[in-house]
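J.: Sequence first, predicted model second:
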Amino acid sequence: MTTPTQQLSEQGVSIWLDDLSRQRITTGNLVDLIAHRNVVGVTTNPTIFANAVAHGDGYEQQVAELAAKGASADDAIFEITTTDVRNACEIFAPVYEATTGQDGRVSIEVSPDLAHDTQATIDQAAQLWSTVDRPNAFIKIPATKAGLPAITETIAAGISVNVTLIFSLARYAEVIDAYLTGLQKAQAAGHDLAQIHSVASFFVSRVDTEVDKRLAAIGTDAAAALKSKAGVANARLAYELYEKEFGSDRAKALLDAGATVQRPLWASTGVKDPSLPDTLYVTELVAPGTVNTMPEKTLEAVFDHGEIGGDAVTGAYADAHGVIDGLAAVGVDFDDVTQVLEDEGVEKFITSWHELQETVAQALTSAGGAR
């Protein structure tokens, strides 16, 4: 009897865990999730590392060594996080080989403080890539306006990229363009396009959180009927856009030259409204060639009671357009929603980054080093 996570994999959905810590690496937890939960990748972000370092075991020896060298908090963060990602890449290497580079991926994010600085993002992306030094790493770059040219230049340098914090279809179209432009530049520079991979992380649950707050304020029956429908609808329309853009002559020329598509990745798939099914953002977004990155709680819910049907996306475009049109009709400015979410997303990661800096600075001080 197959499990729901197996069924999800069979439908062409790659399951990635949205979490990483040294404990997961050293205890065999990651190996177990690969074997028993069909996990084929890992994503990280500043919040995840802040929690791992603040509450996890296993960092004491490295922190003490860094303190003895007089490392700054930022230098220590760089060493700690790249060590975790490199070691996780080693664990996922067999998956990477078995899927010819599509999965077995571990993502590490550039500092959120650089979200609005194109050149600094490009520079740190290259530094992270060379330091992790594993072909199955992904460098995460946020899809801010400043991030778009950084995505292009990083791809052009032959570095694989996970584009994060995408909320709107308009920005997603720009992300796809940035990827294709990067591939064209990489091709001109003589890079092997088959070695360059990318995913585009489209956020889901946060859309419902913001839209539902606005619908509740409107307070009409028509508004209430749209509750908790925006996130899935927006993601489904992202997949429609993905199909269109990667079916273009421009994309086909690159694919014929050995390039790979930039797969849509569903992020923020933990359900935040307790009145909703806890597997909602997994079961309603099943589509071939996608990634769903899940917090462990969501992963376990899917494994326990997820009902996985077939493709839940490509036949639902008309309904999805209807939801977005309905939001406009009741007075929800969806462009404003997605801009607010992008701004908040960057700020939340900056806050987590500063918390991580403070946690590491305190650990260095306790271990006898300078701040």
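T.: Thanks, I have the structure now.
J.: Please count neighbours and contacts with C-alpha atoms only from this point.
T.: Will do.
J.: Would you map the helices across the stretch 101-250 of the chain?
T.: 118-132, 147-156, 169-188, 205-218, 221-224, 230-245, 249-256 (DSSP state H, counting those that start in this stretch).
J.: Any chance of JSON lines for the ones you listed, columns mean neighbour count and distance to Thr314?
T.: Listed next are those as JSON lines, based on neighbours: other Cα atoms under 10 Å; distance: least, Cα to Cα, whole Å:
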{"stretch": "helix 118-132", "mean neighbour count": "18", "distance to Thr314": "34"}
{"stretch": "helix 147-156", "mean neighbour count": "25", "distance to Thr314": "27"}
{"stretch": "helix 169-188", "mean neighbour count": "21", "distance to Thr314": "16"}
{"stretch": "helix 205-218", "mean neighbour count": "19", "distance to Thr314": "20"}
{"stretch": "helix 221-224", "mean neighbour count": "15", "distance to Thr314": "25"}
{"stretch": "helix 230-245", "mean neighbour count": "21", "distance to Thr314": "7"}
{"stretch": "helix 249-256", "mean neighbour count": "15", "distance to Thr314": "20"}
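J.: Figure out which of the ones you listed is closest to Asp311.
T.: Of all these, helix 230-245 sits nearest to Asp311, with 11.0 Å by Cα to Cα.
J.: Structure two is appended below for comparative analysis:
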Amino acid sequence: MTAEDTGNRHTKELSDLGVSIWLDDMSRERLNSGSLAKLIDSHHVVGVTTNPTIFEAAVNSGDAYEQALSQLASRGADAEQAVFEITTSDVRDACDLFAGVYSATNGVDGRVSIEVDPRLARDAEATIEEAKRLYKAVDRENVMIKIPATVEGIEAIAAVLAEGISVNVTLVFSLERYRAVINAFMLGLEKAHADGLDISKIHSVASFFVSRVDTEVDHRLELAAEEGRPSTEKLKSRAAIANARLAHQIATESFSSERWLLLAERGGQPQRLLLASTGTKDPNLSDTLYVTELAAAGVVNTMPEKTLNSLAEQGEVEGDTMTDTYVDSNRVLDGVSAAGIDYRDVVETLEREGLEKFDKSWQGLLSTIDEGLKRNS
């Protein structure tokens, strides 16, 4: 059996279970070389997510953007304009690549996500306007606009969905915030329906971040152990999976509620739980831990290529590993709390750091593009 056959078998098993495999990476080089198209065929990839960090890395590697930079420089574009045109162009091309998947799945998959400027994360009105601007610029039905799940972002999420624009809600860490995201999703569909829109065309995912929770909680557990607090070792590297499994419980309950069933009768498609940040940070953990332990029908798992390749080579999919795990998951989070770890402070820290990281990447992207424009002027 070849490596590719093995890859097909393992990724097919996950896909057959009902998990949508999305790639958490995109670049012009990946589009031009055909490597993304190959992953669609060989690894059952049915969508792509992007973020400022991904775009910064893409522009900084190789010379795939030199021609575009030269053309933009000749038109007198500044860095802000160039970033907008480059990112929306890449996403548009990726949307075209996934058009067949989009059609075959009736709009469920074949999705490509692009994020609003992270500097707007605390400004609801500016986020709404930027989301509409991105949607118009990409001009493809299968684009999803990524909006961070900040307090201000919750308002923007509902408003953008009400415009008929599909949304990928990003940077969700806490169960409480996830409930607010689902409420905003339903509010958006209710408003869209009241305004006469066809809500069957509006899709959404909620990107619930995984590995970063373990990174933060495990660090705090180590500090607790140094202080002599008992029962911390058995909790190591368990909080993230427990947190995500309880998010699955919330989704299951929310999308069987009377409120949702009424929207479903009107054509509404449920917002899917998307598992993000699924590459393991701890080298002692399995590369596929946050894939095989978080498998269930109807969820999305967006993976960096390293994780996807590990799944293809050695990932053993053992069926649904989320449903019926909720009691044990609550015990894990209760144990974390008993060890003196403040869950609310953990998730607030992760949201703040996530925004700071994307903002830093955005600034780095602007700087790189500015240098490229000057080099080509």
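T.: Nice, thanks for sending it over. Please read these numbers as outputs of a predicted model, since none were measured by experiment.
J.: just to revisit the earlier point, with respect to Val332 of structure 1, which of the helices of the stretch 101-250 of structure 1 lies nearest?
T.: helix 205-218 (6.9 Å).
J.: Just tell me the aligned range of the closest one in structure 2.
T.: Under TM-score structural alignment, the match for helix 205-218 of structure 1 in structure 2 covers residues 211-224.
J.: Average offset of that stretch relative to structure 1?
T.: Stretch 211-224 of structure 2, aligned to structure 1 and superposed, deviates on average by 0.2 Å (mean Cα distance after the TM-score superposition for structure 1).
J.: what separates that stretch from the chain centre, distance-wise?
T.: 22 Å (Cα atoms, centre = their mean, to the nearest Å).
J.: Can you classify Gly279 of structure 2 by secondary structure?
T.: Assigned by DSSP: H, G, I helix; E, B strand; the rest coil, the conformation of Gly279 of structure 2 is coil.
J.: my read: Asp24 of structure 2 touches Thr302, true?
T.: Yes. The criterion here is Cα atoms under 8 Å, and Asp24 of structure 2 meets it with Thr302 at 5.3 Å.
J.: aligned partner of His43 of structure 2 in structure 1?
T.: Per TM-score structural alignment, His43 of structure 2 is aligned with Arg37.
J.: check contacts around the nearest residue to that match once chain neighbours are set aside.
T.: Nearest residue to Arg37 of structure 1, sequence neighbours excluded (Cα to Cα, 6 or more residues apart in numbering): Thr5, at 6.1 Å. Shown in contact with Thr5 of structure 1 (Cα atoms under 8 Å, 6 or more residues apart in numbering): Ile15, Arg37, Asn38, Val302, Phe303.
J.: so what corresponds to Thr5 of structure 1 in structure 2?
T.: Using TM-score structural alignment as the criterion, the counterpart of Thr5 of structure 1 in structure 2 is Thr11.
J.: Likewise for Leu341 of structure 1?
T.: Applying TM-score structural alignment, one finds that Leu341 of structure 1 aligns to Leu350 in structure 2.
J.: go on, Ile151 of structure 1?
T.: With TM-score structural alignment as the criterion, Ile151 of structure 1 pairs with Ile157.
J.: Tell me if I'm right that its match and Val169 touch.
T.: Yes. In this structure, Ile157 of structure 2 is within contact of Val169 by Cα under 8 Å, at 7.4 Å.
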